[in-house]
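A.B. asks: Structure for this input, please:
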Amino acid sequence: MKRLNKSFHFSGWVIILLLIVTSCGVSENEALQTLKNVVQDAKEMTPPQPNETTKPLTFYKPETFEITEEDEYNVILEEQGHLFILYSNPLGDEQKQPEHANEFFSDTLSFAENEGSAQIKIIVTKEDEESYLITVEKGPIKMTNRTDDRSHLSRNAQYMLEIMASASPSSKEKSS
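C.D. replies: Purely as a prediction, here's the structure:
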């Protein structure tokens, strides 16, 4: 009888634990609403001072981020296993987008920087049931991140908006 009670007791805890874990998930609507709030808050944000200069860009790098790779146009950053790709296309001109781009990006959340100089756009693309691609653009400078967890959407977007608000082309000499 004691053996039956122990196995039932263990099974009961497993079921309760599974219910807690599955009920703690963030719904897509909640994640997107939180993301919209982050974007709205970013309108009021004072851009952080750049603290990192690489070959292609000068930008603010949060303390928890590490630069894992850098080349002439790209900087790969990592934060707790999440990869962020920051890159510059010096030949890019956002004014020359094809007309159909406006239709494709019709649901894009966008806002202007405090200084009114450059437009920052955030584009979130749902790749599959749990995978999202976040792209933040400011002129020829872009940053991307892929997340498989909806609960990371707003946190990653907030980091990206902070970094992009401070990002500008670097004047650092390019080494051969």
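A.B. asks: can we go C-alpha only for contacts and neighbour counts from here?
C.D. replies: OK.
A.B. asks: what's the next secondary structure element after the helix ranked longest in the chain?
C.D. replies: For the chain, the helix reaching the highest residue count under DSSP state H is reported as helix 2-23. Using DSSP states H and E, the helix or strand that directly follows helix 2-23 along the chain is helix 28-44.
A.B. asks: Counting neighbours, show which residues of that next one come out buried.
C.D. replies: Under the neighbour-count criterion of 16 or more other C-alpha atoms under 10 Å, helix 28-44 has 31, 32, 34, 35, 38, 39, 42 buried.
A.B. asks: Which helix or strand lies directly C-terminal to it?
C.D. replies: Beyond helix 28-44 on the C-terminal side, the first helix or strand identified by DSSP H and E is strand 52-53.
A.B. asks: Remind me what that following strand packs against, helices and strands.
C.D. replies: Contacts defined by 3 or more C-alpha pairs under 8 Å, 6 or more residues apart in numbering; DSSP states H and E place strand 52-53 against strand 57-59.
A.B. asks: Just give me how far the strand it packs on sits from the chain centre.
C.D. replies: Computed by C-alpha atoms, centre = their mean, to the nearest Å, the separation of strand 57-59 from the middle of its chain amounts to 17 Å.
A.B. asks: Another sequence for comparison is provided below:
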Amino acid sequence: MKPIFSIATIVAFIFFISACQITEEEAIERSQQAFSERFASTETVEVNYEGDQIDFYLPQGMEITEEIDFNIQLEKDNQIFLLFFIPVEPWDSEVHLIRDQEFEIDAVAFEALESEDKLSYLSISPSEEGYYKIIVGLGGAKITTISEVENVVDSTEIMTEILHSVQYKD
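C.D. replies: Okay, here's the model as predicted:
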């Protein structure tokens, strides 16, 4: 009787674990939704990082690992994020959008949103097996990372939050 109970427990556990995993399609769809909702939101996040050229919201658990002219490398849980910015470009600039449209030809999602004074975009492209390259841009700033499928939504949310808090220094 004990072996049958053990097998039943293992099978139930496998079903439970597989039900909790997010599919690639769900991850991409939820990332697009998170990106769109944040773009439409008027809620502001308080800046908590002051750099030499730029101030922005640095999410909890994330650290700056390198800062050089117009580039900042961030890291969270061994995942690297690269923030690129051109302070002279306005928030509705197409500079990064056009370039990434040309280079990200394998994108499974490419969405651009525009308001009166902002142009933002999200690009999600397959990388290696089980990983995706995510780019979130806003005017002359963009942030990019490589993420496992199960972290695509969280990565997109973090990246979008950071970009929408960016403030350039004079």
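A.B. asks: so what number do they get for TM-score?
C.D. replies: TM-score for the superposed chains, counting by TM-score structural alignment, normalised by the length of the second structure: 0.76, backed by 163 aligned residues with a C-alpha RMSD of 3.1 Å.
A.B. asks: who's in contact with the corresponding residue of the first structure for residue 81 of the second structure?
C.D. replies: Residue correspondence, TM-score structural alignment: residue 81 of the second structure in this structure matches residue 84 in the first structure. For residue 84 of the first structure, the contacting residues are 76, 77, 78, 143, 144, 145, 146, taking C-alpha atoms under 8 Å, 6 or more residues apart in numbering as the criterion.
A.B. asks: same thing but 7 Å
C.D. replies: Taking C-alpha atoms under 7 Å, 6 or more residues apart in numbering, we find residue 84 of the first structure in contact with 76, 77, 78, 143, 144, 145.
A.B. asks: Return the members of these classed as buried.
C.D. replies: When burial is judged by neighbour count using 16+ other C-alpha under 10 Å, the buried members of these are 76, 77, 143, 144, 145.
A.B. asks: which of those lies closest to residue 23 of the first structure?
C.D. replies: Proximity to residue 23 of the first structure was ranked across these by C-alpha to C-alpha; first place goes to residue 145, at 26.0 Å.
A.B. asks: Which helix or which strand is home to the closest one?
C.D. replies: Of the helices and strands defined by DSSP H and E, residue 145 of the first structure is found in strand 141-147.
A.B. asks: hmm, who's touching that strand?
C.D. replies: Under C-alpha under 7 Å, 6+ apart, the answer for strand 141-147 of the first structure is 83-89, 131-137, 160.
A.B. asks: Just give me the neighbour total for the equivalent of residue 16 of the first structure over in the second structure.
C.D. replies: Residue-level alignment of residue 16 of the first structure against the second structure, with TM-score structural alignment as criterion, gives residue 12. Neighbouring residues of residue 12 of the second structure were enumerated by other C-alpha atoms under 10 Å; the total is 12.
A.B. asks: Return the distance of residue 12 of the second structure relative to residue 18 of the second structure.
C.D. replies: From residue 12 of the second structure across to residue 18 of the second structure, the span is 10 Å (C-alpha to C-alpha, to the nearest Å).
A.B. asks: likewise residue 95 of the second structure?
C.D. replies: Between residue 95 of the second structure and residue 18 of the second structure the distance, using C-alpha to C-alpha, works out to 41 Å.
A.B. asks: Pick out whichever of those two has more residues nearby.
C.D. replies: Remark: of residue 95 of the second structure and residue 18, residue 95 carries more neighbours, 16 against 11, as counted by other C-alpha under 10 Å.
A.B. asks: Now the more buried one: closest residue in space, sequence neighbours ignored.
C.D. replies: Sequence neighbours aside, residue 140 is the residue nearest to residue 95 of the second structure in space, at 6.5 Å (criterion: C-alpha to C-alpha, 6 or more residues apart in numbering).
A.B. asks: go on, residue 155 of the second structure?
C.D. replies: The shortest distance from residue 155 of the second structure to any residue that is not its chain neighbour, by C-alpha to C-alpha, 6+ apart, is 7.1 Å, and that residue is residue 147.
A.B. asks: To what extent is that neighbour buried, counted in neighbours?
C.D. replies: Residues contacting residue 147 of the second structure under the criterion other C-alpha under 10 Å number 24.
A.B. asks: how much space between it and residue 68 of the second structure?
C.D. replies: 23 Å.
A.B. asks: same deal with residue 6 of the second structure?
C.D. replies: From residue 6 of the second structure over to residue 68 of the second structure the distance is 56 Å, taken as C-alpha to C-alpha.
A.B. asks: Also residue 88 of the second structure?
C.D. replies: Between residue 88 of the second structure and residue 68 of the second structure the distance is 17 Å, computed by C-alpha to C-alpha.
A.B. asks: now swap in residue 1 of the second structure and tell me
C.D. replies: Using C-alpha to C-alpha, we find residue 1 of the second structure at a distance of 65 Å from residue 68 of the second structure.
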